[in-house]
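*Asks:* pasting the sequence and the predicted coordinates here, then a few questions.
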Amino acid sequence: MDATPHGFPLSAYLICFRGIVWREALRFLHQRERFVSALVRPLLWLFIFAAGFRQVLGVSITPPYQTYILYEVYITPGLVGMILLFNGMQSSLSMVYDRETGAMKTLLVSPLPRWFLLVSKLAAGVAVGVVQVYVFFAIAWFWEVQPHWTGYLTVLPALILTGLMLGSLGMLLSSLVKQLENFAGVMNFVIFPMYFASSALYPLWRVQE
């Protein structure tokens, strides 16, 4: 097989990529509480908060605000963003944990470039986040959030790009924070202002009123 510019065969990169993705998949399967907690937050908003806000927020989608949709439908994209945001931060939190426990050294002894190791870990985290999103879609379908089946396919590129962006942000934070305890505080400091200041939960024109 042809060698890459670094002198390693392409098969070496593929084996490394598969190993990192498989490791993250096994961690995800063994940490069921992580999977449950990732779904509890958005489902709490979808099932409980939406029931109260539905009577307060009329969400317009067509100017001059004459066509309305259910609040559950409006917040679904924002809740998907919540899943990807928290997953990106959790994946980066695991990097800080691996660094403190010494597991990161096992990964860094690889002769492959470090940028490839980071990209592989980022891709593995995105894959886990996408799985969580589609499980959320399956549950939300029973709560009157029922897009056309093609929508589940067309949204996939956006999910991947968003996951890469938020995962990269988490990796940046994990490179700046050296201790696990500090990272949890920094993570909350970044997540909550970013999320609640956006239009994920309520339209900005409502806030202006």
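*Replies:* Nice, thanks for sending it over. Numbers count the residues shown, from 1 in each chain.
*Asks:* make it CA atoms for all contacts and neighbour counts henceforth
*Replies:* Fine.
*Asks:* please tell me how far the residue nearest to the spatial centre of the chain sits from Glu100.
*Replies:* With distances taken as Cα atoms, centre = their mean, Leu84 lies nearest the centre of the chain, 1.6 Å away. Using Cα to Cα, to the nearest Å, one gets 25 Å for the distance from Leu84 to Glu100.
*Asks:* second one coming, line it up with the first:
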Amino acid sequence: MSAHVIALRAIVAREALRFIHQRERFIAALVRPLVWLLVFAAGFRAALGVSIIPPYQTYITYETYIVPGLCGMILLFNGMQSSLSLVYDREMGSMKLLLTSPLPRWWLLFAKLAGSTAISILQVYAFLAIAYAFGVRAPALGYVTLLPALVVTGLMLGALGLVLSSFIKQLENFAGVMNFVIFPMFFLSSALYPLWKMAESSELLYTICALNPFTHGVELIRFALYGQFNGAALVWTLVAAGVFTAGAVWGYDPARGARRKG
């Protein structure tokens, strides 16, 4: 197991160094959710007040409702950004060198997922600290119970990014695919509005939102932030994570590439 641990530490350390050297990436990851929290939420507060729905015990402001969704936004964008770096590494040749190591392919992909998820979680807690300073606060214990939900959701979204990167061969194409994945997943979810509001306007859109894996990741985060457990959201998030991870392992299988060339 020593070789596996060394590889895990090396890949995670590489992700951390890349993140440290790209400070604008950290700032950009915070600017997006903060714009929604401080600008859009202030404008939509009167129109989109949220009634009493689980896990909340009373009426809440719109800012309080969207904070879990914005945490999911950070995980989603960072998962895609990390996968974008995989496409870049493959073009530069460093990814090919990594994948030729004698370690199992699934372990190398897991190490990549672990590094990107750890960075995403740090960004989420930094965002929550800023939100806390602006008066959007959760129970103190919720910041602890939130961690497992962030890990599961971060792995699921990171695995989705790996699946996309395995099929996209050029950096320019991946950037376009990201836009076709990120924005539909984010807006067709419960991140910005409860699903019952969506059901009032369109049953079809409600069904799409209910089937969206990102919706279940957001709900898992929402309940965990308030110290509650959402079993259905956990199951659906784990299932999606398993499917995406299997797709990533299959996509990066060298035998598949050899068969395609033959």
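*Replies:* Received the coordinates, thanks. Predicted model only: the values in this text are computed from it and were never measured.
*Asks:* residue range for stretch 3-20 of structure 2 in structure 1?
*Replies:* Under TM-score structural alignment, the counterpart of stretch 3-20 of structure 2 in structure 1 spans residues 12-29.
*Asks:* what about the aligned residue in structure 1 for Val181 of structure 2, neighbour count?
*Replies:* In structure 1, the residue paired with Val181 of structure 2 according to TM-score structural alignment is Val190. Counted with other Cα atoms under 10 Å, residues neighbouring Val190 of structure 1 total 14.
*Asks:* helix or strand for Val190 of structure 1, which one?
*Replies:* Element membership of Val190 of structure 1, judged by DSSP states H and E, is helix 180-196.
*Asks:* helices and strands around the helix or strand following that helix, which ones?
*Replies:* Sequence order places helix 204-208 as the next helix or strand after helix 180-196 of structure 1, per DSSP H and E. Identification of packing neighbours for helix 204-208 of structure 1 by 3 or more Cα pairs under 8 Å, 6 or more residues apart in numbering; DSSP states H and E yields no helix or strand.
*Asks:* show me what helix 204-208 of structure 1 is in contact with.
*Replies:* For helix 204-208 of structure 1, contacts defined as Cα atoms under 8 Å, 6 or more residues apart in numbering pick out Leu57, Ser198.
*Asks:* give the buried residues for that helix.
*Replies:* By neighbour count on 16 or more other Cα atoms under 10 Å, the buried set for helix 204-208 of structure 1 is empty.
*Asks:* please apply the same query to stretch 77-93 of structure 1.
*Replies:* Here stretch 77-93 of structure 1 shows 78-93 as buried, counting by 16+ other Cα under 10 Å.
*Asks:* and for stretch 156-170 of structure 2?
*Replies:* Residues of stretch 156-170 of structure 2 classed as buried: Met156, Leu157, Gly158, Ala159, Leu160, Gly161, Leu162, Val163, Leu164, Ser165, Ser166 (neighbour count, 16+ other Cα under 10 Å).
*Asks:* and these, which of them are in helices?
*Replies:* Met156, Leu157, Gly158, Ala159, Leu160, Gly161, Leu162, Val163, Leu164, Ser165, Ser166 (DSSP state H).
*Asks:* with distance to Val243 of structure 2 added, can I get these in TSV?
*Replies:* As requested, those are exported to TSV (distance: Cα to Cα, whole Å):
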residue	distance to Val243 of structure 2
Met156	9
Leu157	11
Gly158	12
Ala159	9
Leu160	9
Gly161	12
Leu162	12
Val163	10
Leu164	13
Ser165	15
Ser166	14
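*Asks:* right, I'll call it a day here.
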